[in-house]
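**Q** sequence and predicted structure, then a few things I'm wondering about:
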Amino acid sequence: MRRYTISVNNTSKVVDVEAVGANLFRVQIDGRLVDVTLDDHRDLAHSAITPAVTPRAVSAAPAAHTASAPLASDAPAASATAQGAAPAASGGGPRAAAAAGGGGRDKMTVPMPGVILTVDTAVGASVKRGDSLMVLEAMKMKNELKAPKDGVVAEIYVAAGQQVKFGETLVRFEA
């Protein structure tokens, strides 16, 4: 269960969210229980994060100051971690994001760690949004992974029985 504190019209509310199934959640707000079905989602953990850079004044001993200061290339990684991005995506740079599966809209990534039970599609198959592509077992629950968009399967990166981690690329679609 996750607990969130949100503000609605300048009134603070505590919201408890419990995952009941792959796409079913039980939400409690102000003591009232509501069952919520997730129809679609976009994993923002792999979104590009643009950090705000504030220039610092140069000190009297720039060499000593530069050695202890973080490198400019480290700033996006630090910002991504601070903003709650997945550790797999916070390596700083497109190569780390691509390895984590967040490289673009033409890929489907693992939503949670688990084991692939079945792969129900093949390379070259034409799929429609919502078609079942594979089944992932996570926490002793079977989760049907569905196509996020219409397209043609260009590559499948996993096989039945394979252990997968959050953010790994499962399927790449043709552009």
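**A** Yep, it's here.
**Q** contacts, neighbours, all on C-alpha from now
**A** Will do.
**Q** need the longest strand for the chain.
**A** strand 11-19 (DSSP state E).
**Q** show me what that strand is packed against.
**A** In terms of contacts (3 or more Cα pairs under 8 Å, 6 or more residues apart in numbering; DSSP states H and E), strand 11-19 is packed against strand 2-8, strand 24-29.
**Q** name the residues of the shortest one that are buried.
**A** Applying a neighbour-count criterion of 16 or more other Cα atoms under 10 Å, one finds 25-28 buried in strand 24-29.
**Q** reformat those as CSV; add distance to residue 115.
**A** Rendered in CSV, the data for the buried residues of strand 24-29 read as follows (distance: Cα to Cα, whole Å):
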residue, distance to residue 115
25, 22
26, 25
27, 28
28, 31
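**Q** alongside the first one, take a look at this:
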Amino acid sequence: MEVFQHPDLYGYIGMALSMFSFVLKNDSNLLKVNFFAAIFWALNGLLVGSMTAFLTQIVGAVVTLYRLFDQSEARVLRAGIVALLACIFLSWWSWAGPHSLPVAVATLFLVSALALAKGLSIRILFVAANTAFLLHAYLYSSTPQIIATLVAYPFLFAGLYRLVSARGDSLVTVEPIKS
């Protein structure tokens, strides 16, 4: 199919959804949009042959759904820990050399944000993940990915600013999102 001949398209759609979610104040809406972003990132990873990106983004999508629909703090914490362990295992299992490391680290930051964090800490972990993705793009000398990750920073910092200016927020809490 012609649509599968352009795998970068899925990455750009994932990036656009991620950037949109970065400026949202509500954690529940941020998680909903990032679920779809993870699906597009997973498709991009599959089509470009990055099993690390594909598998760990699927874990990210699943843990996001779990967090959105389960309101038990203990179960959400257990699911987040299981998701992090799954990402570590999948990163090891799909290891393709040192260039896999930035994707694995970025995904660990993302899954930590989506599974365990709240408010400001979600956004800080997203900045860390974007930085790891930037390193990955730099290692591959991928100009489109470098540009995409650089473009994400203003959105990330705008989201941080909106959240901090709207209310004080604790940095570390482990609570389910209330819809």
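**A** Noted; the coordinates are in hand. This one's a predicted model, so the numbers in the text were calculated from it and none came from an experiment.
**Q** where does the TM-score land?
**A** The TM-score (TM-score structural alignment, normalised by the length of structure 1) is 0.23; 79 aligned residues with a Cα RMSD of 5.9 Å.
**Q** quick revisit: closest one to residue 136 of structure 1 out of the buried residues of strand 24-29 of structure 1, please.
**A** residue 25 (18.5 Å; Cα to Cα).
**Q** between the helices and strands packed on strand 11-19 of structure 1, which one is nearest to residue 135 of structure 1?
**A** strand 24-29 (16.8 Å).
**Q** show residues contacting the closest one.
**A** Outside strand 24-29 of structure 1, the residues that touch it by Cα atoms under 8 Å, 6 or more residues apart in numbering are 13-20, 33-38.
**Q** what about residue 143 of structure 2, how many neighbours?
**A** 11 (other Cα atoms under 10 Å).
**Q** what's near enough to touch it?
**A** residue 137.
**Q** for it, give its distance to residue 82 of structure 2.
**A** 35 Å (Cα to Cα, to the nearest Å).
**Q** still on that earlier bit, what is the nearest of the buried residues of strand 24-29 of structure 1 to residue 98 of structure 1?
**A** residue 25 (30.1 Å).
**Q** chain neighbours aside, what residue packs nearest to that closest one?
**A** residue 19 (4.5 Å; Cα to Cα, 6 or more residues apart in numbering).
**Q** at the geometric centre of structure 2, which residue sits there?
**A** Note on structure 2: the residue nearest the mean C-alpha position is residue 110, at 3.7 Å, using Cα atoms, centre = their mean.
**Q** next up, the contacts around that residue.
**A** Counted by Cα under 8 Å, 6+ apart, residue 110 of structure 2 has contacts 60, 125-126, 129.
**Q** narrow these to those in strands?
**A** Going by DSSP E, the strands hold none of the contacts of residue 110 of structure 2.
**Q** most surrounded residue in those?
**A** residue 60 leads the contacts of residue 110 of structure 2 on contacts (other Cα under 10 Å) with 31 neighbours.
**Q** measure that one to residue 40 of structure 2 for me?
**A** 12 Å.
**Q** please apply the same query to residue 86 of structure 2.
**A** For residue 86 of structure 2, the distance to residue 40 of structure 2 - Cα to Cα - is 20 Å.
**Q** for structure 2, what spans make up the helices?
**A** Counting by DSSP state H, one finds helices in structure 2 at the ranges 7-22, 27-48, 51-69, 73-93, 101-116, 120-139, 143-166.
**Q** highest mean neighbour count out of the ones you listed?
**A** For the helices of structure 2, average neighbour numbers computed from mean count of other Cα atoms under 10 Å are highest in helix 101-116, which has a mean of 25.
**Q** what angle do that helix and helix 73-93 make?
**A** On the basis of axes from the mean of the first three to the mean of the last three Cα atoms, to 10 degrees, helix 101-116 of structure 2 is oriented at 170 degrees to helix 73-93.
**Q** next, the angle from helix 101-116 of structure 2 to helix 27-48.
**A** Using the same axes, to 10 degrees: helix 101-116 of structure 2 against helix 27-48 is 150 degrees.
**Q** give the other helices and strands that the strand or helix carrying residue 65 of structure 1 contacts.
**A** Using DSSP states H and E, residue 65 of structure 1 sits in helix 62-68. Under the contact criterion of 3+ Cα pairs under 8 Å, 6+ apart, helix 62-68 of structure 1 touches no helix or strand at all.
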